[in-house]
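Enquirer: coordinates only, sequence not included:
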C-alpha cells in the first residue's frame, strides 16, 4: 500500500526535529548573560609603579589579591600609560587618541583650567559604550573637567550616567577631603581639613572618612545594583598618590587609615604609609572580584587593573626600599619606561586563559577599540587605537600592532618620545634640532646606553615620525627648554 505524500512529508519533518533535538542536547547550555555584551570594568591606581606588585617582582609590599588576579588572568609585560603624568594619560584613555592628538596634554593647574578639560565635541569611550546600550559610571578621580571654565569636561557631559568622586586632581591629593561630588552635587564629609591653595587641596587634621574606602563601597554597590544590562565601570582610585600639601607641611605625604602589618616594620612613617596604601588598594580589588564571583557576573565581565603612570616620589618615602619602577629607569614625569610602562592585568574567567602572560605592546589608547569591539560597535574616527581582543582571547596571530607609540611632556620644557616596533625608544628634548637619544629596549631595558650612532637608519625613521606625530594645540604649544626654540 503506497504511503500518502502528506504522511511522508510529516515523517521527514519529525525525523529532522528529532535529529536537531539530539544535536542541541549535546551542546552546552549558555550561561546567564552570555548572549549579551560583557560588562567592562577598568580599575586604575594612581602613581603605582610597574614594580610595586608582587606579580611584577615586588618583594616588600604585599599584594595577594592582585597577584591572584594575575594568576587567574593575563599579565601584560610591555603595556604603556597614555602619558607620564595624570591628566593627559586619562585623556588618552578616554579618547583613544595618543598624547599628540588627544585634547588634554598636560597638567594645567590653576593657570588655565580649560586646557585640562575635555570639550563638547570630544568623544569618550564612555560615550561610545553609552550609545551602545551600556550603563556607565565613574567612581574616583576624574581630572578632565571641573566647575566653571572647565565645565565642558565634567563626567555627565562626557558619557557617564553616574559619577562619585573628585573632579580635579589637586582636590584629589587629599585622601580625607571635606567633600566629594555625586554627579553635580557636593556631598559633605565629616573630615576636618586644613585648606591649602584655591583648588580644594589640603590635609585633614581630623581624618574620619577615607575617600578610597568610600570608592570601594561605591564600586561594589554599583556592580550589585546594575545587573539588568551591560555596564562600564571606570574605577579610578587615588591610592597610592601622595598628598603633596600634607608632605610639604608634615614631611609625610602618605595617608591611610591603618598601617596594618607595616606598623611593626622598623621603617620611617612615610615608608610604612606608602606600603600600607598599596596593600589596602589590593584589598579593594580582591573585594570587587569576590563580589563579581558571588553575583555570577565573573564569566561575563572583563576587568582590567592598571596604573595611570609611573611611580611618584612625593610622599617623602624611600624609593630604594621598594624599587617601584622594577628593572626600568625613571619615575613619574620621565619618558623612559619607568615613567610610562605600567602593570596591566586582564581578568575574565572562562574567556581569558588563567596564568597567561603577554608581551604584546599596547597602551591606554587601545581601550577605545577594545571596548567598542566587545560592545559590538565601532570606535569613532581619528583614533589611534587597536583592539586587544585577539590577544585577550588567546589568538596572538590575529593581533594587530602599532608601528609607533608616542608621548610628550610639557613641564620644564617640551620633550617627545616614540617607541618603534616595540623595541627602539627615541627621546628628544632641548629643541627640534637636538640629537635624538636612542635606546634598544631588547638589549637595554633600563635605557642606559644611547645607541643612536650605531643605528642611524632607526634614528632617521623615528625623527621623521616625531616631526609629524602631533597636531597643533592652542592650549598646549611646543615650548622647548630654556635656550631652545618655540614652535609648532
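Expert: Great, that's in hand. Fair warning: this is a prediction, and the values are worked out from it, not measured in the lab. Numbers count the residues shown, from 1 in each chain.
Enquirer: every contact and neighbour count from this point should use C-alpha atoms.
Expert: OK.
Enquirer: and the longest helix anywhere in the chain, how far out from the chain's middle?
Expert: Determined from DSSP state H, the single longest helix within the chain is helix 269-294. A distance of 17 Å separates the centroid of the chain from that of helix 269-294, by Cα atoms, centre = their mean, to the nearest Å.
Enquirer: report the buried residues of that helix.
Expert: 269-286, 288-289, 291-292 (16 or more other Cα atoms under 10 Å).
Enquirer: just stretch 137-150 next, same as before
Expert: Of the residues in stretch 137-150, 137-146, 150 count as buried by neighbour count, 16+ other Cα under 10 Å.
Enquirer: got JSON lines for the residues you listed, with secondary structure and distance to residue 342 too?
Expert: Shown next, in JSON lines, are these (DSSP: H, G, I helix; E, B strand; the rest coil; distance: Cα to Cα, whole Å):
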{"residue": "137", "secondary structure": "strand", "distance to residue 342": "24"}
{"residue": "138", "secondary structure": "strand", "distance to residue 342": "21"}
{"residue": "139", "secondary structure": "strand", "distance to residue 342": "21"}
{"residue": "140", "secondary structure": "strand", "distance to residue 342": "19"}
{"residue": "141", "secondary structure": "strand", "distance to residue 342": "18"}
{"residue": "142", "secondary structure": "coil", "distance to residue 342": "19"}
{"residue": "143", "secondary structure": "coil", "distance to residue 342": "19"}
{"residue": "144", "secondary structure": "coil", "distance to residue 342": "21"}
{"residue": "145", "secondary structure": "coil", "distance to residue 342": "24"}
{"residue": "146", "secondary structure": "coil", "distance to residue 342": "27"}
{"residue": "150", "secondary structure": "helix", "distance to residue 342": "29"}
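Enquirer: what's the closest of those to residue 350?
Expert: Among those, residue 137 lies closest to residue 350 (Cα to Cα), at 25.0 Å.
Enquirer: does the closest one touch residue 233 like I think?
Expert: Yes: with contact defined as Cα atoms under 8 Å, residue 137 reaches residue 233; the gap is 5.0 Å.
Enquirer: which residue ranges form the helices in the chain?
Expert: Ranges of helices in the chain, per DSSP H, are 5-26, 64-72, 86-95, 125-131, 211-225, 244-250, 269-294, 319-322, 337-340, 366-375, 389-392, 456-468.
Enquirer: in a markdown table, list these along with distance to residue 47.
Expert: As requested, the helices of the chain are exported to a markdown table (distance: least, Cα to Cα, whole Å):
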| stretch | distance to residue 47 |
| --- | --- |
| helix 5-26 | 50 |
| helix 64-72 | 16 |
| helix 86-95 | 8 |
| helix 125-131 | 22 |
| helix 211-225 | 14 |
| helix 244-250 | 13 |
| helix 269-294 | 11 |
| helix 319-322 | 13 |
| helix 337-340 | 9 |
| helix 366-375 | 19 |
| helix 389-392 | 25 |
| helix 456-468 | 27 |
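Enquirer: comparison target, given below:
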C-alpha cells in the first residue's frame, strides 16, 4: 500500500508542477500590521530610543521602504488595506463600520478564492464583534482570533473572539502572547498549503480607555510603557520568524511588516483612581527629537515603516525610495497569488510585486491620505473627499486641499508652507501637476 500511495503522490506532485498556477508555486504571506508605530521607533530607520533587533534583522536581510504612507488613524488604514481603495470611495460610513458593498472583494476573500487558506489574529476594528461575530469569516478569514472594537481588554485578561465565539480561558494571559501563538498555530497547521496569515497586532496601541469597567493592569499593577510595548512587538516578530524557520518555510514565505499609522502623540501611563493619566511620546531619530504624530496628516502620522523579507527572492540590504501606500497591498498579494485577473480595475492600488522580485519599480507616482472625518457610530458628520483635510503628494512635494504646498525634502516637519501668493515657477508647476492628478483620480469619488 505504501508503494502505491507514494507512486500516486509522486504523480500528483508531477501534475501540480506542470500547472503554472499550481498552489505549490504560490508563496505564503505573513502580513504583520503593527499598531501606532512611526518610522522613528525602529532602529533600522535611525531610531535611538528603543531596541528592535528582530525587526532590524528583517530589514538588514531584506528590503526597507522609505516612502510608505498610511491613513493617519487605524480604522481608515484598515479599510484601505482590506479593499484596495481609499476611504473616501465609500462616502458616509460610521467609524468602525465596514461597507457591505465591499465585503465580497476584500483582499482576504480574493486570496481565499485563489487558493489560499486565510487566518487573522489580533485587532478587528471593522465592526462590533458582539453584534456581528461572523464578520471576519464573511470578509474571507477562515480562522480568526480577535479582540473587537473597544469591547473589552486587549492586553491583560483579553476579551477574544475565536472564530466568532468568546474564549473563556484568557484570564491569566497577556493578549499579544495569545495572538502570536494563534498565528504560529495557524501557520503550523497549514504549512503544506499556501497561507495568508494576517497578524493585526495590538502592540503598540495604548490600553482602551472608554470601557465601563476599568481596564486590567499588568501583573505589576500598572500599564505597559511605550518602550515596553515596542520591546514586546519586536519579541513577537522574533517568535514568528523562529516559527517559520522551524517549519522550514522561510524561503517559501514573504514577510511584510508595516504599521497602521504613526506613533501616538500621548499614551496612558497610569491610573490615579478612576482617572487615566496620559503623557506625551517623544522619540529620538538620528539625533532629532520626534513627537508622536498619529491622527495628523504630517509625516509623523502617515509615513510609516515597511519591511519585506523573503530569502532567495528579495536581495539583502535593499533600501527602496519608491512610493507605496495601503491600497497597494491588495493587488500585490493577488499578483503573488498568480491571480492578476482578480485585480479590479476600479481599485486605487498598484502592485509592487515586480519590485519585490527585483524586476522593476513601483508604478505609483503619487499617494493620497485624508483626515479621519468618519463619524462615530450613530453620528451624522459627513465624510468623503471634500469634507476634511487631505493631501496628494509625491516623494518631493506635498499639496494639501487648503492650498499649502511643502517641499518635503527640505521641510520634513512642514514649517514653511508655500502659499499661492509665494509661488515660484517651479512650485506653480508642481501645484498644477498634483492638482491635475488629484482631480483626474477623484472626479467621481464615491462607489
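Expert: Ah, there it is. Worth saying up front: this structure is predicted, and the values here are computed from it rather than measured.
Enquirer: re the thing from before, out of the helices of structure 1, which is closest to residue 79 of structure 1?
Expert: Of all the helices of structure 1, helix 337-340 sits nearest to residue 79 of structure 1, with 8.5 Å by Cα to Cα.
Enquirer: the closest one against structure 2, how far on average?
Expert: Its aligned residues in structure 2 lie a mean 0.7 Å from helix 337-340 of structure 1 after superposition (mean Cα distance after the TM-score superposition for structure 1).
Enquirer: now do the contacts for residue 133 of structure 2.
Expert: By Cα atoms under 8 Å, 6 or more residues apart in numbering, the contact set of residue 133 of structure 2 is 161, 163-165.
Enquirer: of those, which is the most crowded?
Expert: residue 161 (22 neighbours; other Cα atoms under 10 Å).
Enquirer: which residue in structure 1 lines up with it?
Expert: Counting by TM-score structural alignment, residue 161 of structure 2 corresponds to residue 181 in structure 1.
Enquirer: wait, that match sits on residue 162?
Expert: No: between residue 181 of structure 1 and residue 162 there is no contact under Cα under 8 Å: 10.6 Å.
Enquirer: so for stretch 375-395 of structure 1, what gets flagged as buried?
Expert: Burial within stretch 375-395 of structure 1, assessed by neighbour count using 16+ other Cα under 10 Å, is assigned to 375, 378-380, 383-389, 391-392, 394.
Enquirer: my read: residue 323 of structure 1 touches residue 54, true?
Expert: No: here residue 323 of structure 1 lies out of contact with residue 54, judged by Cα under 8 Å, at a distance of 11.8 Å.
Enquirer: and for the closest residue to residue 418 of structure 1 other than its chain neighbours, the neighbour number?
Expert: Counting by Cα to Cα, 6 or more residues apart in numbering, residue 406 is the residue found nearest to residue 418 of structure 1 once chain neighbours are left out, at 4.5 Å. If you count neighbours by other Cα under 10 Å, residue 406 of structure 1 ends up with 22.
Enquirer: same check, this time on the one 5 residues further on
Expert: Taking other Cα under 10 Å as the neighbour definition, residue 411 of structure 1 ends up with a count of 15.
Enquirer: same question, residue 444 of structure 2
Expert: Residue 444 of structure 2 has 10 neighbours, counted by other Cα under 10 Å.
Enquirer: distance check, it against residue 360 of structure 2.
Expert: 31 Å (Cα to Cα, to the nearest Å).
Enquirer: same question for residue 390 of structure 2.
Expert: In this view, residue 390 of structure 2 and residue 360 of structure 2 are 30 Å apart by Cα to Cα.
Enquirer: isn't residue 118 of structure 2 right up against residue 195?
Expert: Yes: with contact defined as Cα under 8 Å, residue 118 of structure 2 reaches residue 195; the gap is 5.8 Å.
Enquirer: map residue 281 of structure 2 onto structure 1.
Expert: Checking TM-score structural alignment: residue 281 of structure 2 goes with residue 319.
Enquirer: how many neighbours does the residue lying closest to its match once chain neighbours are set aside have?
Expert: Among residues not flanking residue 319 of structure 1 along the chain, residue 313 sits closest, at 7.0 Å (Cα to Cα, 6+ apart). Using other Cα under 10 Å, the number of residues around residue 313 of structure 1 comes to 15.
Enquirer: how close does residue 313 of structure 1 get to residue 211 of structure 1?
Expert: 21 Å.
Enquirer: got the contact list for the match of residue 161 of structure 2?
Expert: Residue 181 of structure 1 is in contact with 163-167, 187, counting by Cα under 8 Å, 6+ apart.
Enquirer: closest one to residue 12 of structure 1 out of the residues you listed, please.
Expert: residue 163 (59.4 Å).
Enquirer: show me what that closest one lines up with in structure 2.
Expert: Matched by TM-score structural alignment, residue 163 of structure 1 corresponds to residue 144 in structure 2.
Enquirer: same check on residue 45 of structure 1?
Expert: So residue 45 of structure 1 corresponds to residue 34, using TM-score structural alignment.
Enquirer: still on that earlier bit, nearest to residue 34 of structure 1 among the buried residues of stretch 137-150 of structure 1?
Expert: Of the buried residues of stretch 137-150 of structure 1, the one sitting nearest to residue 34 of structure 1 (Cα to Cα) turns out to be residue 137, at 21.7 Å.
Enquirer: and residue 56 of structure 2? What does it align with in structure 1?
Expert: Using TM-score structural alignment, residue 56 of structure 2 sits opposite residue 67 in structure 1.
Enquirer: just give the closest residue to its match, not the sequence neighbours.
Expert: residue 55 (5.1 Å).
Enquirer: quick one: what's aligned to that neighbour in structure 2?
Expert: Counting by TM-score structural alignment, the partner of residue 55 of structure 1 is residue 44.
Enquirer: pretty sure its match is touching residue 62, no?
Expert: No: the criterion here is Cα under 8 Å, and residue 44 of structure 2 misses it with residue 62 at 11.5 Å.
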